[in-house]
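Visitor: kindly generate the corresponding structure for this input.
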Amino acid sequence: MSDTQSLIENRPPSVATLFLERVAATPAAEAYRYPVPGATADAPDEWHSYSWGEAGERVFAIAAGLTALGVRPEERVAVASGTRVDWILCDFGVLCSGAATTTIYPSTNTEETAYILADSDSRVLIAEDAAQLAKAREKRSELPHLSHVVVIEQADAVAEPGDPEGWVLSLDELIRRGTAHLEEHPDSVKDTVEALRSDQLATLIYTSGTTGKPKGVRLPHDCWSYMAKAIAQTGLVGPEDVQYLWLPLAHVFGKVLTSGQIEVGHVTAVDGRIDKIIENLPVVQPTYMAAVPRIFEKVYNGVAAKAKAGGAAKYKIFQWAAGVAREYGKVTQDNYRRTGTASAPAGLKAKHAVADRLVYAKLREAFGGNLRACVSGSAALAPDIGYFFSGAGIHILEGYGLTESSAASFVNPGEAYRTGTVGKPLPGTEVRIADDGEILLRGPGIMQGYHGLPEKTAEVLEDDGWFHTGDIGELSDDGYLRITDRKKDLIKTSGGKYIAPAEVEGQFKAVCPYVSNILVHGADRNFCTALIALDEPSLRDWAQEQETLKDKPYEEIIASDEVRELIDGYVEQLNSGLQRWQTIKKFRILPRDLDVEHGELTPSLKVKRPVVEREFKHLIDEMYEGTRAA
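Guide: Next up is the predicted model:
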């Protein structure tokens, strides 16, 4: 048995055990950094830290406080909050109490929040603020099992007439109760953690889903214990790293990063405010960061739009530099694959050096200057965008996993990464491709099943442990996986041709700097069409340079002939590189971008195709007017 196999197979029974081991091993080392708003609105945030020892004290107090409230092993405690250090400490507190965390996005509406709380039988809700408390209060009569709401923001922990006595308390009060409990029972948390079994429920994550009610995915302690060990064994992160964590912790992608950290012991800077990312990067100076493709697309489109706004000469330089970056990324990755050295021909090296001084160095500086690698997951990254960042010295390691597989089933292996693939399986994870191309996974990271839904579980999880992902993919001879599409999203035209819409959509995002989202249609039709949503800030900047559109309201800009001509040019550019049956014959520009609030995007920014198709059915019908479906 190899050392890697031994470390993974002899993993401890729970992620709570790993947390206690980390606290004991490096109590004085820095664990988390978190922002505290400045004294005035104009003042910058101040960044504070917790050592592992300090984090451990708060986690123990939270765990003991929950026990004092009557929470018992495997009962559920929900967390409805944005990404912040308190989320992580509360989560570990729940796990160290023997209970299981139910995750809820703060953007989830009242009805769905109540559904998740009821379906999970959550005993306690840890709410970020008054807004999250109000959702539970409005539906309290439908939630008989919810005995307490713990509010993170002290000032918002206010009881109202009609609340049961003690129903609302602050996180500070929970910690005080836990501290008192530990004074009487000093070993209670350690004893609880020692008694945990690997198959005990640790986390209940409700899939945001693109259709129907969300399903609760049951992930036991062993999933996270395995993930922690497997991530460490990839060698992608080390104890000296600084991670910038802003992803939603209610999502499995954000959650898995907290497990990897406690095994490795590096620093994590935590701030979930999306509008602070650009401001935070030079302050945090991360060495690695995880993100979803939409973030890289926005950065690329923002840089391209800024260059275009700077005039023809500046935009021409950017286009040249972008082309050099893509070529350099492809050549160096290919050479590394063949020879083990990321080399490039002398002529390309010379061009790259010039482009680096003009463009790439500034881009790397905007990411904080120390970024060694980014991990991208949750959806496909357009290869042209991946190659651009690769050539610019910002290495994006694409990975793959689902909520049902604890997020990290595949990841690209460091220097040997290959843009357009999601890399190789984590140690201990098995993969095979079914006859119809579907990716099947098996291993310790796979869920126990869907909460209370045995029939749904049986549809995707075989008796021998193989999980049906619903994704279509291809494995290279040396084990790299390429995702081609969702099984259910493949389009078959009336002419019998199969089209992967994600592939076409990704190529358009790489050529058009103004696109935010695009949906390709064509199932059972004789040609393909597209709904295109544009990025408002980028388009406004472009419009300011147009004499006819300058200072016009956005609704006029988006509906103008000039914008249609602009996008038509990029559609023609896209079509020139596609097979005839893939080309976009007609398109419509949407009057606004897609968003979570309208229910068109999941909280992890995936497009809900059925919702968009219903909302804009009139535009789709208009494009196919006069034609017949097969």
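
Visitor: alpha carbons only for contacts and neighbour counts from here, please
Guide: Noted.

Visitor: what's the longest strand along the chain packed up against?
Guide: For the chain, the longest strand by residue count, based on DSSP state E, is strand 467-475. Secondary-structure packing of strand 467-475 (3 or more CA pairs under 8 Å, 6 or more residues apart in numbering; DSSP states H and E): strand 430-433, strand 438-442, helix 454-460, strand 481-486.

Visitor: in JSON lines: these, plus mean neighbour count.
Guide: Shown next, in JSON lines, are the helices and strands packed on strand 467-475 (neighbours: other CA atoms under 10 Å):
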{"stretch": "strand 430-433", "mean neighbour count": "16"}
{"stretch": "strand 438-442", "mean neighbour count": "22"}
{"stretch": "helix 454-460", "mean neighbour count": "13"}
{"stretch": "strand 481-486", "mean neighbour count": "21"}
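
Visitor: one more to put side by side:
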Amino acid sequence: MATVTADAPITEAATEQVAHPDPATNVTDGVLALCESDPRCPVYAVPNGVGGWVDVTIDSFVGQVRRTARGLIGLGVGVGDRVVVMAPTSYWWAVIDQAIWFAGGVSVPIYETSSPQQVADVVRHAAPRLALVGGAEIAETVRRGVEAAAEGVRVLAVDGDAALRAIAAHGDGVDEATLEAARSAARLDDVATLVYTSGTTGRPKGVRITHRNLAEGAANIVPFARDILGEGPSRTLIFLPLAHVLARAVQLICLHHGIQVAHSPGAARLTEDLASFRPEWMLAVPRVYEKVHQSLQDAARDAGRRQIAESARRTAVEYSQARQRQADGGDGPSAALRAKRALYDRLVYRRLRDRLGGQIRYMVCGASALSPEIAHFFTGAGLPVQEGYGLTESTAPITLNIPGATRLGTVGLPVPGSTVRVADDGEVLLRGSVVFDGYHRDERATAEAFDDAGFFRTGDLGALDEDGYLAITGRKKELLVTAGGKNIHPAPLEERIRLCPLVAHAVVVGDDRPFVAALITLDAEAVASWSAAAGHEEMSLGEAAEHPAVREQVQQAVDAANEAVSRAESVRTFRILPLEFSEETGHVTPSQKLQRHRVIADCAEEIEGIYSR
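Guide: Predicted structure coming up:
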């Protein structure tokens, strides 16, 4: 358990490190250790083409990695050379990731949704030897990016057995001794991967993540999160982009400890893949859980069971809240609440669990804040939510709620080997074995990122409770100061407004303005479902933005959000925009984080219109 300072308010919490890998090793040694101890352990599963899955054992996986790594060496990849990877989430991604390390290289993942210009920026900055891509469309994007960057980077496909065999063919002259020398060249403190931030606050930077960050992080989090990950054979489905450090770190944790992973390429196949693979725990970002939460209510409304669904939702939330009070020493659920929850378990919750495969014991949430109400709903419905916190610079998870030590509304305790400190101005500071080495080719940004004690400045605002649980309250740079001098943290307000089923995004504004307002965008799927159920003709987002019934629902959500703050902090008015914020528009990152600075810049006219009336 975390240790905390004795002062009030609590300013620091830490959890003692439990694993200390040999400094002469690197992240590939953990893979080889599992292969030696349990060669038949199923570490991956691939689709069999008829709706099922085929196991891939660790010895089979390592054999494929070795062959591919020889091919990379034959293609000229040397120790320390950087290799771009841009492909959908898949088993092939996992093979290539390890093969680059076996060849002594440094991987540079790029989100598959990136534009040619974004690719060009990374290629110029990272100066890779090679680019490995999945699919013809992505290959064309990378080729255009490489041309724009004026760099002579070779582009090769990696989207299947045939593509990997073609790469492996280049390694016919590479012997075992050469491969082993390349694989073992890196040490724990050498850079393993350059991960470019998704740029929610400005131009992306190349985060230097070391073998220590990855290997030591994996070794320490497993005993801490054992109840989530499972004892013995366990399985999970990864569908987040593997270019995202969270999904990639979790995949490596699984690989080092014999937890089987299957991959789903995205939303189109997710429901089918969950049903067929039946994972025991899942990892997702808040937007996924918000969508599942909303789809349940939509389905109930379409079936004429809206009142039952709403009562089931409230019951799950109340039950989870009562269980949390009980864990903190208070009263638990009443007999009446337990009976009501048991009834809805048969009518509603079991069906929800079945939609997710029927075997999920825990749902891990990261990347950004999840509404506590949604977390309580899933937990009360028998799908406990374990929320965590991390950034690219902390190799993702650095705090986590674990079973038996969970406080919904917080992002948990520091993972072993990590320290969380809250500065005088409320900024969350981090130190530990998972904290990055610095920014690639940017000494100034690196120096600015750390304080004099060596803590990383996250830019997030937070607070620690008396037991060391961290709560994130907002972004330091997103703090709004109204013309009247009132400090406003927009995130809590935005979080509550997004509870409205029709709302996709909410952006609270009011910096140097006389009052607080909000920009709202609607969820196109939710609008279509709602309009059909209400008997309205199909409407565009622009029409929905002006519809009185839509505005009434959004106003109710704004009113509910305002109840949690003072009048000076409350949202006085809002504007519903006739558009969506997405990756394509440049307003949302691939991990579904809103790029506030882009929204503010692109919607300057709309914001000015709010205050000029």
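
Visitor: picking that back up, quick one: closest of the helices and strands packed on strand 467-475 of the first structure to Gln448 of the first structure.
Guide: Nearest of those to Gln448 of the first structure, taken as CA to CA: helix 454-460 at 8.6 Å.

Visitor: secondary structure class of the residue lying farthest from the centre of the second structure, three-state.
Guide: The C-alpha centroid of the second structure is most remote from Gly173, which lies 40.6 Å away (CA atoms, centre = their mean). When classified by DSSP: H, G, I helix; E, B strand; the rest coil, Gly173 of the second structure comes out as coil.

Visitor: in the stretch 201-350 of the first structure, mark out all the strands, start to finish.
Guide: Taking DSSP state E, counting those that start in this stretch, the strands of the stretch 201-350 of the first structure run over residues 201-206, 216-220, 242-245, 267-270, 288-291.

Visitor: so which of the ones you listed gets nearest Pro282 of the first structure?
Guide: Judging the strands of the stretch 201-350 of the first structure by CA to CA, what sits closest to Pro282 of the first structure is strand 242-245, at 11.0 Å.

Visitor: map Cys35 of the second structure onto the first structure.
Guide: Taking TM-score structural alignment, the alignment pairs Cys35 of the second structure with Val23 from the first structure.

Visitor: pretty sure its match is in a helix, no?
Guide: Yes - counting by three-state DSSP, Val23 of the first structure is located in a helix.

Visitor: what sits against it?
Guide: Applying CA atoms under 8 Å, 6 or more residues apart in numbering to Val23 of the first structure gives the contacts 52-53, 56.

Visitor: over to Val261 of the second structure?
Guide: 43-45, 235-238, 251, 254.

Visitor: run these past the first structure and keep the common ones.
Guide: Retained in the first structure (both residues aligned by TM-score structural alignment, their matches' CA atoms under 8 Å) from the contacts of Val261 of the second structure: 43-45, 235-238, 254.

Visitor: list the buried residues in the longest strand of the first structure.
Guide: 467-475 (16 or more other CA atoms under 10 Å).

Visitor: ok so, going back, can you tell me how far the match of Cys35 of the second structure is from Gly399 of the first structure?
Guide: Look at Val23 of the first structure and Gly399 of the first structure: by CA to CA, to the nearest Å, they are 29 Å apart.

Visitor: equivalent analysis for Gln546 of the first structure, please.
Guide: Distance from Gln546 of the first structure to Gly399 of the first structure, by CA to CA: 41 Å.

Visitor: return the residue of the first structure aligned against Arg306 of the second structure.
Guide: By TM-score structural alignment, Arg306 of the second structure lines up with Tyr315 in the first structure.

Visitor: and for that match, the neighbour number?
Guide: Look at Tyr315 of the first structure: counted by other CA atoms under 10 Å, it has 18 neighbours.

Visitor: so it sits right up against Lys308, yeah?
Guide: Yes - counting by CA atoms under 8 Å, Lys308 is a contact partner of Tyr315 of the first structure at 4.6 Å.

Visitor: Three-state assignment for the residue positioned nearest the centre of the second structure, please.
Guide: Geometric centre of the second structure, nearest residue: Ala367, 3.7 Å, by CA atoms, centre = their mean. Under three-state DSSP, Ala367 of the second structure falls in the coil class.

Visitor: residue in the first structure matching it?
Guide: So, by TM-score structural alignment, Ala367 of the second structure is matched to Ser378.

Visitor: contact partners of stretch 541-556 of the second structure?
Guide: 497, 500, 502-503, 522, 524, 527, 576-579.

Visitor: 7 Å instead?
Guide: For stretch 541-556 of the second structure, contacts defined as CA atoms under 7 Å, 6 or more residues apart in numbering pick out 500, 524, 576-579.

Visitor: first to last residue in it, what's the distance?
Guide: End-to-end for stretch 541-556 of the second structure, by CA to CA: 19 Å.

Visitor: hang on, the earlier thing: of the kept ones among the contacts of Val261 of the second structure, closest to Leu479 of the second structure?
Guide: For these, the nearest to Leu479 of the second structure is Ile238 (33.9 Å; CA to CA).

Visitor: the closest one maps to what in the first structure?
Guide: Per TM-score structural alignment, Ile238 of the second structure is aligned with Leu245.
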